[in-house]
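A.B. asks: Okay, structure incoming, though there's no sequence with it:
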């Protein structure tokens, strides 16, 4: 009986903070930057240096670099795909600047803390997985 109780305590899904509400609450708090972006076999983090991202109310997304501001949308939901039935999906849609084209995707939430959100996109197959990490900017 002790083993069963310990299993429930140590494996509580709240510990992972990857639920829809957890992710939504985290990203709506503060300003974020891309701290890691791996796309099509290459590290492309440098493409997003200087950009700050705000995931605002009504699912409005704003990316700013110096005096340039770009608007888009973000959304968090549970996957409806049979392959990813238990995954939380973080959707980004921003533009029209081409630099954001590779961010526009349905990302699976891998981990979520108060300071980082780690995502992956495996829609191109298991051999070509993209990774994206947002880190909260401390002000």
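C.D. replies: Looks like it arrived, so ask away. Please read all numbers here as calculations on a predicted model, not as lab measurements.
A.B. asks: okay, CA-based contacts and neighbour counts for the rest of this
C.D. replies: Fine.
A.B. asks: Would you map the helices across the chain?
C.D. replies: Under the criterion DSSP state H, helices of the chain are mapped to 2-10, 20-27.
A.B. asks: Could I get these in JSON lines, plus columns for mean neighbour count?
C.D. replies: Below are the helices of the chain laid out as JSON lines (neighbours: other CA atoms under 10 Å):
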{"stretch": "helix 2-10", "mean neighbour count": "9"}
{"stretch": "helix 20-27", "mean neighbour count": "18"}
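A.B. asks: Ok, which of these comes nearest residue 66?
C.D. replies: Smallest distance to residue 66 across these (CA to CA): 21.5 Å, for helix 20-27.
A.B. asks: Use this one as the comparison:
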């Protein structure tokens, strides 16, 4: 029972650590508003689906077909396709908090521990390219291989 309670705590520590490692080297296309509240309010309303996911030039949107995402309170992120339900965590943070060179952008943080497609592909600190009440476009430039990933959520 203690292990079950420990997993969310470890996941939150991971997310805070990821948010603190942000730098301004990938901010050229970021939304330049440093207030996370409007993004949090937008994502907390209704359910969302992934309409585009590209990993280093390869379209893998099909990994997430049929899943609805709920960005809930207490940073709980739920993905469900009617049969399978996966739980992760999410947050929107101002990357200026721990940046050596403040960039005045927001990071959209996602963490799943399973399944592999979710944990390997979605878990990251994404930069926000654009946001409306029904669509959020995210980008991540990998530090390791330098590839660029794109992720788009649209409201159902």
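C.D. replies: Everything's here; your move. Computed from a prediction, not measured in an experiment: that's the story for all the values here.
A.B. asks: tm score of chain vs chain?
C.D. replies: With the length set by TM-score structural alignment, normalised by the length of structure 1, the two chains reach a TM-score of 0.80; 123 aligned residues with a CA RMSD of 2.2 Å.
A.B. asks: List the contacts of the aligned partner of residue 135 of structure 1 in structure 2.
C.D. replies: Matched to structure 2 by TM-score structural alignment, residue 135 of structure 1 sits across from residue 154. Residue 154 of structure 2 makes contact with 48, 49, 50, 51, 134, 135, 136, according to CA atoms under 8 Å, 6 or more residues apart in numbering.
A.B. asks: how close does the residue most central in space within structure 2 sit to residue 100 of structure 2?
C.D. replies: For structure 2, the residue nearest the mean C-alpha position is residue 110 (3.4 Å; CA atoms, centre = their mean). In this view, residue 110 of structure 2 and residue 100 of structure 2 are 23 Å apart by CA to CA, to the nearest Å.
A.B. asks: And residue 33 of structure 2, by the same measure?
C.D. replies: 18 Å.
A.B. asks: now residue 124 of structure 2
C.D. replies: Distance from residue 124 of structure 2 to residue 100 of structure 2, counting by CA to CA: 20 Å.
A.B. asks: Tell me which residue of structure 1 matches up with residue 114 of structure 2.
C.D. replies: By TM-score structural alignment, residue 114 of structure 2 lines up with residue 96 in structure 1.
A.B. asks: contacting residues around its match?
C.D. replies: residue 70.
A.B. asks: between residue 124 and residue 100 of structure 2, which one's more packed in?
C.D. replies: Comparing residue 124 of structure 2 with residue 100 by other CA atoms under 10 Å, the one with more neighbours is residue 124, at 21 against 12.
A.B. asks: My guess is the more buried one contacts residue 112. True?
C.D. replies: No - applying CA atoms under 8 Å as the test, residue 124 of structure 2 and residue 112 come out as separate, 9.3 Å apart.
A.B. asks: Find residues that contact each of the two.
C.D. replies: Between them, residue 124 of structure 2 and residue 112 share no contacting residue, judged by CA under 8 Å, 6+ apart.
A.B. asks: which stretches of structure 1 form strands?
C.D. replies: According to DSSP state E, structure 1 carries its strands in the segments 32-39, 42-43, 52-55, 60-65, 68-78, 88-95, 105-112, 116-121, 130-136.
A.B. asks: quick one: the fourth one to chain centroid distance?
C.D. replies: This means strand 60-65 of structure 1. On the basis of CA atoms, centre = their mean, to the nearest Å, strand 60-65 of structure 1 sits 15 Å off its chain's mean C-alpha point.
A.B. asks: any idea which helix is longest in structure 2?
C.D. replies: Structure 2, longest helix under DSSP H: helix 2-20.
A.B. asks: can you pull the buried residues of that one?
C.D. replies: Buried residues in helix 2-20 of structure 2, counted by 16 or more other CA atoms under 10 Å: 11, 12, 15, 18, 19, 20.
A.B. asks: As JSON lines, the residues you listed with distance to residue 57 of structure 2 would be great.
C.D. replies: Output for the buried residues of helix 2-20 of structure 2, formatted as JSON lines (distance: CA to CA, whole Å):
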{"residue": "11", "distance to residue 57 of structure 2": "29"}
{"residue": "12", "distance to residue 57 of structure 2": "30"}
{"residue": "15", "distance to residue 57 of structure 2": "26"}
{"residue": "18", "distance to residue 57 of structure 2": "24"}
{"residue": "19", "distance to residue 57 of structure 2": "25"}
{"residue": "20", "distance to residue 57 of structure 2": "27"}
